[in-house]
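Peer 1: My questions concern the predicted model and sequence given below.
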Amino acid sequence: MTINVSELLAKVPTGLLIGDSWVEASDGGTFDVENPATGETIATLASATSEDALAALDAACAVQAEWARMPARERSNILRRGFELVAERAEEFATLMTLEMGKPLAEARGEVTYGNEFLRWFSEEAVRLYGRYGTTPEGNLRMLTALKPVGPCLLITPWNFPLAMATRKVAPAIAAGCVMVLKPARLTPLTSQYFAQTMLDAGLPAGVLNVVSGASASAISNPIMEDDRLRKVSFTGSTPVGQQLLKKAADKVLRTSMELGGNAPFIVFEDADLDLAIEGAMGAKMRNIGEACTAANRFLVHESVADEFGRRFAARLEEQVLGNGLDEGVTVGPLVEEKARDSVASLVDAAVAEGATVLTGGKAGTGAGYFYEPTVLTGVSTDAAILNEEIFGPVAPIVTFQTEEEALRLANSTEYGLASYVFTQDTSRIFRVSDGLEFGLVGVNSGVISNAAAPFGGVKQSGMGREGGLEGIEEYTSVQYIGIRDPYAG
């Protein structure tokens, strides 16, 4: 299916969704969105002010009570219709993501499928918010518990998965009966704008979902988080920004869900199936051009197989085609902006200066756009910055180890604890290593494990709370206990 880009962009709302209308910013301000493959401006959107942010919260709070009373089946049906509409518009969503974020069209299609599953999953969970009933041990009270919507939410999404990060937050909020203000990332707001319109088309009542895109994140988040009516903030992004939001949330004792940075180890033991490990490495490293908090950041490979693994992985990366993600055959698109490309280049250059060897890649692309070649490094110093910072690009540094204990020590030597990957054919080792890893996610003989039915989240400075799975909807609820005097009590 061929999408006319001009016609598609004309469908995307460029205003702020406040209540039932897409409106201009109160001061008339705008900001541009560019295509990272070309550096060209593709859209100009209204840039929300603090006044606009509070107007969006006003619109949400005005319908919270009514929305919370809506039968769960009706909320479920809205999510299901949203799922069906996103599926119908899948090629449009994929094209939008490639235009504003850069990922190849095939990967963008994969994100549509993945992100849309949150709408389907939570349409099914909406009708399963069960409380419980029992008696106190003393027999004097009947206990009832109810799960109630937590209330108005601020949802802040990142630029790297423009659809999936929106659906992963919006869907459980809708299912639980919460209203919300969504603030998309400045670099990639178009997908969220079109998604919000799609949910309105699916029958979502006005005011339940409000969208305020803008050039200044703080101008939007600060006034909302200082408002006494807000009950929850959900953020996906960097750990430093998450830390600042947590400090602000503490002032109002807000419920928080934080999905923050990662520094994922990819551990290859001596008994690993190397064919499987290479496939896993391609998924864990090259998914989303490496611009993912779950991306394999440190390749810890047993010394007996490190040379073969590095050689074969480099050969696979040399097969990749760098270019505009809309072009046929392209498998590696640009990084999201110039600053991102320069950061990756700086990490690689520093590692090489400290003695690392480049097996393949190691250079920025030429011409327009923010490209960087898929890269494999060996001989990387264990204290190199590239092993201690999120790379967020298509670069794989390899470090060797000798023992299982050393592998675990290297894997856990980070303040982050989101994703990790283990490749071994030893069942006992799978459980030992999983127990020893200080990470919220462990992929065993698989480089891609995210799924709407599974809880996603980290430990340590990678955040708190879980998205997706049975746990995802609970993040948008509060527990109310009702104690009723037992009629048979003395």
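Peer 2: Great, that's in hand.
Peer 1: make it CA atoms for all contacts and neighbour counts henceforth
Peer 2: Will do.
Peer 1: Could you pull out the buried residues of stretch 55-68?
Peer 2: Of the residues in stretch 55-68, those buried by neighbour count under the rule 16 or more other C-alpha atoms under 10 Å are 55-61, 63-64, 67-68.
Peer 1: can you list those in JSON lines and add secondary structure and distance to Asp435?
Peer 2: Shown next, in JSON lines, are these (DSSP: H, G, I helix; E, B strand; the rest coil; distance: C-alpha to C-alpha, whole Å):
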{"residue": "Ala55", "secondary structure": "helix", "distance to Asp435": "48"}
{"residue": "Ala56", "secondary structure": "helix", "distance to Asp435": "45"}
{"residue": "Leu57", "secondary structure": "helix", "distance to Asp435": "43"}
{"residue": "Asp58", "secondary structure": "helix", "distance to Asp435": "46"}
{"residue": "Ala59", "secondary structure": "helix", "distance to Asp435": "46"}
{"residue": "Ala60", "secondary structure": "helix", "distance to Asp435": "43"}
{"residue": "Cys61", "secondary structure": "helix", "distance to Asp435": "44"}
{"residue": "Val63", "secondary structure": "helix", "distance to Asp435": "45"}
{"residue": "Gln64", "secondary structure": "helix", "distance to Asp435": "42"}
{"residue": "Trp67", "secondary structure": "helix", "distance to Asp435": "42"}
{"residue": "Ala68", "secondary structure": "helix", "distance to Asp435": "40"}
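Peer 1: so how far is Glu74 from the residue most central in space within the chain?
Peer 2: The residue at the geometric middle of the chain, judged as the C-alpha nearest the mean C-alpha position with C-alpha atoms, centre = their mean, is Met165 (4.6 Å). When distances are taken as C-alpha to C-alpha, to the nearest Å, Met165 and Glu74 turn out to be 23 Å apart.
Peer 1: what do you get for Met180?
Peer 2: Met180 is 18 Å from Glu74, where distance means C-alpha to C-alpha.
Peer 1: Presented hereafter is structure B, for comparison with structure A:
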Amino acid sequence: MEKLNQLLHNHVHWVLQVEAIAFKQALLWPNRLKILKVGPALACGCTVVIKPSELTPLTALAAAELSLQAGIPPGVVNVVMGNASAIGDALLASSQVRKITFTGSTAVGKKLMAGAAATVKKVSLELGGNAPCIVFDDADLDVAVKGTLAAKFRNTGQTCVCANRILVQEGIYDKFRDAFAKAVQNMQVGNGFSEGVAQGPLINEAAVQKVESFIQDAISKGAKVVLGAKRHSLGMTFYEPTVLSDVKNDMLIAREEVFGPVAPLLRFKTEDEAIRIANDTNAGLASYIFTNNVQRSWRVSEALEYGLVGVNEGLISTEVG
């Protein structure tokens, strides 16, 4: 009987080979995303087809070349370049591709999920974000400023987990605004390979124009410019780190992902109001909380409809454990 009980309580892990996996990638973190997705696929014995973003294609080619140098057989790691829509349709229609994994916009993710149904492909999606960063009255001001700075301006605000809306409770709003603006003003903008540089350029001119349109919309509806809100003197696609105050939840910058170095500050009164504003979006990827109240941190974390919640921490997508 004892041996039977031991047998019944064993943990059995089945590793199922999916065969060919198609990987469509957004512009952000081109090397990191390939490692996160291609590595496990290869470990499970699968081959992969990578369709990189047309904005960051060269890293995919370099990674494929390195895989050959490392001894991975030809045909195991494949890279396809060209029209994203046409390639996506071909991968969806292929009977050889058994799984689609995609990081990018919600709109494209929906199309891939619908298209995968015809051949019953497995689908893994990491879609757009509209991350709220909630700063409560009881937060440590220095911790909140440092954490929000990291959450907002990493990679020049061009990640799907970047803080897109900074909700600050009214009791600490003015102090936070001033301290945060001072920290942002001290950020060095320039070549990312230069020591001390904290922010580089935006990916292209279209990204700059999108940032400008979001800021113009906010200002036209009553938002105030605390800092920045203009192109950087370096030219090209550099944009000044920007802080806006008196932002309302109906402004474009609070409704959609800006994907740039713009920090909109929204004011709230109560915990319930903060949760309501934070959850008022169709995106649910990442969120941030700053508070010294343990009970509140658990309560709000559970109420937020997001897959990732950082508590007193601005960098939440790093691997631990």
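Peer 2: Thanks, I have it. Note that the coordinates shown come from a computational prediction; the quantities given were computed from them, not determined experimentally.
Peer 1: How alike are these chains, TM-score-wise?
Peer 2: Comparison of the two superposed chains (TM-score structural alignment, normalised by the length of structure 2) gives a TM-score of 0.94, and 314 aligned residues with a C-alpha RMSD of 1.7 Å.
Peer 1: circling back to that earlier point, export the buried residues of stretch 55-68 of structure 1 to JSON lines and tack on distance to Val444 of structure 1?
Peer 2: As requested, those are arranged in JSON lines below (distance: C-alpha to C-alpha, whole Å):
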{"residue": "Ala55", "distance to Val444 of structure 1": "47"}
{"residue": "Ala56", "distance to Val444 of structure 1": "43"}
{"residue": "Leu57", "distance to Val444 of structure 1": "43"}
{"residue": "Asp58", "distance to Val444 of structure 1": "46"}
{"residue": "Ala59", "distance to Val444 of structure 1": "45"}
{"residue": "Ala60", "distance to Val444 of structure 1": "42"}
{"residue": "Cys61", "distance to Val444 of structure 1": "44"}
{"residue": "Val63", "distance to Val444 of structure 1": "45"}
{"residue": "Gln64", "distance to Val444 of structure 1": "42"}
{"residue": "Trp67", "distance to Val444 of structure 1": "41"}
{"residue": "Ala68", "distance to Val444 of structure 1": "40"}
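Peer 1: can you give me the strands in structure 2?
Peer 2: Listed in chain order, the strands of structure 2 (DSSP state E) span 20-24, 47-51, 77-79, 97-103, 122-126, 131-135, 163-169, 224-227, 242-245, 262-268, 286-290, 308-311.
Peer 1: With structure 1 overlaid, report how far the first one is off on average.
Peer 2: Mean deviation of strand 20-24 of structure 2 from its aligned counterpart in structure 1 after superposition (mean C-alpha distance after the TM-score superposition for structure 1): 0.6 Å.
Peer 1: and that strand, how far out from the chain's middle?
Peer 2: Between the mean C-alpha location of strand 20-24 of structure 2 and the chain-wide mean there is a distance of 20 Å, by C-alpha atoms, centre = their mean, to the nearest Å.
Peer 1: State the span of structure 1 onto which it is aligned.
Peer 2: Applying TM-score structural alignment, one finds that strand 20-24 of structure 2 aligns to the residue range 152-156 of structure 1.
Peer 1: How about the last one?
Peer 2: Alignment note (TM-score structural alignment): strand 308-311 of structure 2 is matched to residues 441-444 of structure 1.
Peer 1: circling back to that earlier point, who has more neighbours, Met180 and Glu74 of structure 1?
Peer 2: Ranked by neighbour count (other C-alpha atoms under 10 Å), Met180 of structure 1 and Glu74 place Met180 first, with 29 against 16.
Peer 1: I figured the more buried one was touching Pro149, is that so?
Peer 2: No - under the contact definition of C-alpha atoms under 8 Å, Met180 of structure 1 does not touch Pro149, with a separation of 11.5 Å.
Peer 1: Thr98 of structure 1 reaches Gly325, doesn't it?
Peer 2: Yes - the pair formed by Thr98 of structure 1 and Gly325 meets the contact definition of C-alpha under 8 Å, at 6.0 Å.
Peer 1: how much space between Gly310 of structure 2 and Pro264 of structure 2?
Peer 2: Gly310 of structure 2 sits at a distance of 19 Å from Pro264 of structure 2 (criterion: C-alpha to C-alpha).
Peer 1: So if I had to pick from the two, which one is more boxed in?
Peer 2: Ranked by neighbour count (other C-alpha under 10 Å), Gly310 of structure 2 and Pro264 place Pro264 first, with 26 against 19.
Peer 1: What's that one aligned with over in structure 1?
Peer 2: Pro264 of structure 2 maps onto Pro397 in structure 1, with residues paired by TM-score structural alignment.
Peer 1: which residues touch its match?
Peer 2: When the contact criterion is C-alpha atoms under 8 Å, 6 or more residues apart in numbering, the partners of Pro397 of structure 1 are 297-299, 376-378, 380, 386-387.
Peer 1: Find me whatever residue is spatially closest to it, sequence neighbours aside.
Peer 2: Of all residues beyond its chain neighbours, the one nearest Pro397 of structure 1 is Leu377 (4.6 Å), with distances taken as C-alpha to C-alpha, 6 or more residues apart in numbering.
Peer 1: And the helices in the stretch 201-350 of structure 1, which stretches?
Peer 2: Taking DSSP state H, counting those that start in this stretch as the criterion, the stretch 201-350 of structure 1 contains helices spanning 217-225, 239-252, 274-286, 306-318, 338-353.
Peer 1: Quick check: the residue nearest to the centre of structure 1 touching Ala171?
Peer 2: No - checked against C-alpha under 8 Å, the pair Met165 of structure 1 and Ala171 is beyond contact range at 10.2 Å.
Peer 1: in the helix or strand hosting Leu119 of structure 1, what's buried?
Peer 2: The secondary structure element spanning Leu119 of structure 1 is helix 105-125 (assigned by DSSP states H and E). Under the neighbour-count criterion of 16+ other C-alpha under 10 Å, helix 105-125 of structure 1 has 105-109, 111-125 buried.
Peer 1: Would you reformat the helices of the stretch 201-350 of structure 1 as TSV and include mean neighbour count and distance to Glu406 of structure 1?
Peer 2: Putting the helices of the stretch 201-350 of structure 1 into TSV (neighbours: other C-alpha atoms under 10 Å; distance: least, C-alpha to C-alpha, whole Å) gives the following:
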stretch	mean neighbour count	distance to Glu406 of structure 1
helix 217-225	19	42
helix 239-252	15	27
helix 274-286	21	19
helix 306-318	18	15
helix 338-353	17	22
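Peer 1: For Gly134 of structure 1, find the nearest of those helices.
Peer 2: Nearest to Gly134 of structure 1 among the helices of the stretch 201-350 of structure 1 is helix 239-252 (33.2 Å), distances taken as C-alpha to C-alpha.
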